[in-house]
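[1] Any chance you could fold what I've pasted below:
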Amino acid sequence: MTHDILISPLTAQAFAPFGDVLNCDGAPDKIINAGLCGRFHDRAKVDVGDGRVGISLFRSELRQLPYTLDLVERHPDGSQAFIPMSMDPFLVVVADNDLAPQAFITAPGEAINFHRGVWHGVLTPLSGPGLFAVIDRISEGPNLEEYHFDRPYRVIFDD
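    Predicted coordinates:
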């Protein structure tokens, strides 16, 4: 038997306990490049502890809804940002310290940054294989914990 999790739109306020929403909402902080570019400055807190910042590329398989959530993971030593390299929305699953999951859907072009130690689902593109730039901690030693749910959750849109 599964439990249902309803998908909500991603908002900065709802996501704040888990991380940062990276988008271009509002006016740019600064206009640069001879007035042809708006800079939306310092949108995420990158936390790498005693490691260094790394930029990697992740290619993830297409996922379907309803999505079966049976695993979450976290990175105790640093934050992890996922920046889609397309304008396709993707599913974001997070869980509090009691491992109660919540699900969000990004708007086209939005990215997210999980704070250090936040339980989260795996990359879940919904519109084809996903290619993401990932900014996270690079260091020796493990920085990954996984939790497998005894009973999976079913992630769905509210009808």
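[2] switch to C-alpha atoms for all contacts and neighbour counts from now on
    Will do.
[3] the helices in this structure, which residues?
    12-15 (DSSP state H).
[4] Please determine how far the residue nearest in space to the middle of it is located from N23.
    Centroid-nearest residue in the chain: I112, 4.4 Å away (criterion: C-alpha atoms, centre = their mean). Note on I112: its distance to N23, by C-alpha to C-alpha, to the nearest Å, is 9 Å.
[5] try V48
    22 Å.
[6] The two: which has the busier surroundings?
    More neighbours surround V48 than the other of V48 and N23, with 20 against 16 (other C-alpha atoms under 10 Å).
[7] where along the chain do the strands fall?
    3-9, 19-22, 30-32, 37-39, 52-60, 67-74, 80-84, 90-95, 101-105, 111-114, 119-120, 124-125, 130-138, 145-156 (DSSP state E).
[8] and the third one, how far from the chain's centre?
    Using C-alpha atoms, centre = their mean, to the nearest Å, the mean C-alpha position of strand 30-32 is found 27 Å from that of the whole chain.
[9] Please apply the same query to the fifth one.
    Averaging C-alpha coordinates over strand 52-60 and over its chain gives two centres that are 13 Å apart (C-alpha atoms, centre = their mean).
[10] Sort out which residues of that strand are buried, please.
    Judged by neighbour count (16 or more other C-alpha atoms under 10 Å), strand 52-60 contains these buried residues: 53, 58.
[11] please give me the structure for this one as well, since I'd like to look at both together:
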Amino acid sequence: MTRIVAEPISAEAFAPFGDLIDISGEPDKIINQGQCGRYHDRAKLDFSDARAGISLFSANSREMPYLLEMVERHPDGSQAFIPMTHQPFLVVVAPDEGGKPGQPRAFITQAGQAVNYHRGTWHGVLTPLHGPGLFAVVDRIGVGLNLEEYWFSTPYEVVNR
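    Next up is the predicted model:
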């Protein structure tokens, strides 16, 4: 079994796969009578011939080391995962290599960070590391199958740094 070491997530490292959504830097604007910083337009939502929808996911928490057996992708729309608790979660992504996932990479978010997977990005399933695993998910709502799964012949083991 091949081991993948999970690294802290950064906008630069995650950029080939999607957007890191966080409040880094200064707010773009101060609103609400000076009581709120707006960090504007932090993710590119991308949906083919459909609309954006907000769903709530309640996922069981997982432990490290984590056994990565499969990844999935959504060819017709981006998918944003926004935690509704202040807990980190595991993010696994892989580049596309001729219609199949290449070598996976693993990241650990910090509390208060979210991710938006670009359309067609291979990624692991929702993997909260602490309960409750409550997330708001913004993704494509429309007709047609928008899911491809790939099961690895040999699973990967994702470990902490």
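[12] quick revisit: and the residue nearest to the centre of structure 1, what's its match in structure 2?
    Aligned counterpart of I112 of structure 1 in structure 2: V115 (TM-score structural alignment).
[13] correct me, but that match touches A15?
    No. Using C-alpha atoms under 8 Å, V115 of structure 2 is not in contact with A15; the gap is 10.3 Å.
[14] related to what we said a few turns ago, which ones are touching the residue nearest to the residue nearest to the centre of structure 1 when sequence neighbours are not counted?
    The shortest distance from I112 of structure 1 to any residue other than its chain neighbours is 4.7 Å, reached at V21 (C-alpha to C-alpha, 6 or more residues apart in numbering). Taking C-alpha atoms under 8 Å, 6 or more residues apart in numbering as the criterion, V21 of structure 1 is in contact with 10-12, 15, 43-44, 110-113.
[15] Tell me, how many residues neighbour the nearest residue in space to H120 of structure 1 that is not next to it in sequence?
    Of all residues not flanking H120 of structure 1 in the chain, V94 sits nearest, at 4.1 Å (C-alpha to C-alpha, 6+ apart). A total of 24 residues lie near V94 of structure 1 under the criterion other C-alpha under 10 Å.
[16] List the contacts of V94 of structure 1.
    18, 72, 101-103, 118-121.
[17] got a winner among those residues for most neighbours?
    W119 (27 neighbours).
[18] Do I have it right that S60 of structure 1 meets T124?
    Yes. With contact defined as C-alpha under 8 Å, S60 of structure 1 counts as touching T124 (7.3 Å).
[19] list the residues that contact both of those two?
    G130.
[20] gap between the closest residue to R42 of structure 2 other than its chain neighbours and R62 of structure 2?
    Spatially, and ignoring its direct neighbours in sequence, R42 of structure 2 is nearest to I21 (5.7 Å; C-alpha to C-alpha, 6+ apart). I21 of structure 2 sits 22 Å away from R62 of structure 2, taking C-alpha to C-alpha as the criterion.
[21] Need the counterpart of S127 of structure 1 in structure 2.
    Looks like S127 of structure 1 aligns to H130 there (TM-score structural alignment).
[22] how much space between the nearest residue to its match once chain neighbours are set aside and S153 of structure 2?
    Closest residue to H130 of structure 2 apart from its sequence neighbours, by C-alpha to C-alpha, 6+ apart: S61 at 5.3 Å. Distance of S61 of structure 2 to S153 of structure 2, given as C-alpha to C-alpha: 25 Å.
[23] out of those two, which sits in the more crowded spot?
    A count of neighbours by other C-alpha under 10 Å puts S61 above the other of S61 of structure 2 and S153, at 15 against 8.
[24] and stretch 139-150 of structure 1, which stretch of structure 2?
    Residue span in structure 2 matched to stretch 139-150 of structure 1, by TM-score structural alignment: 142-153.
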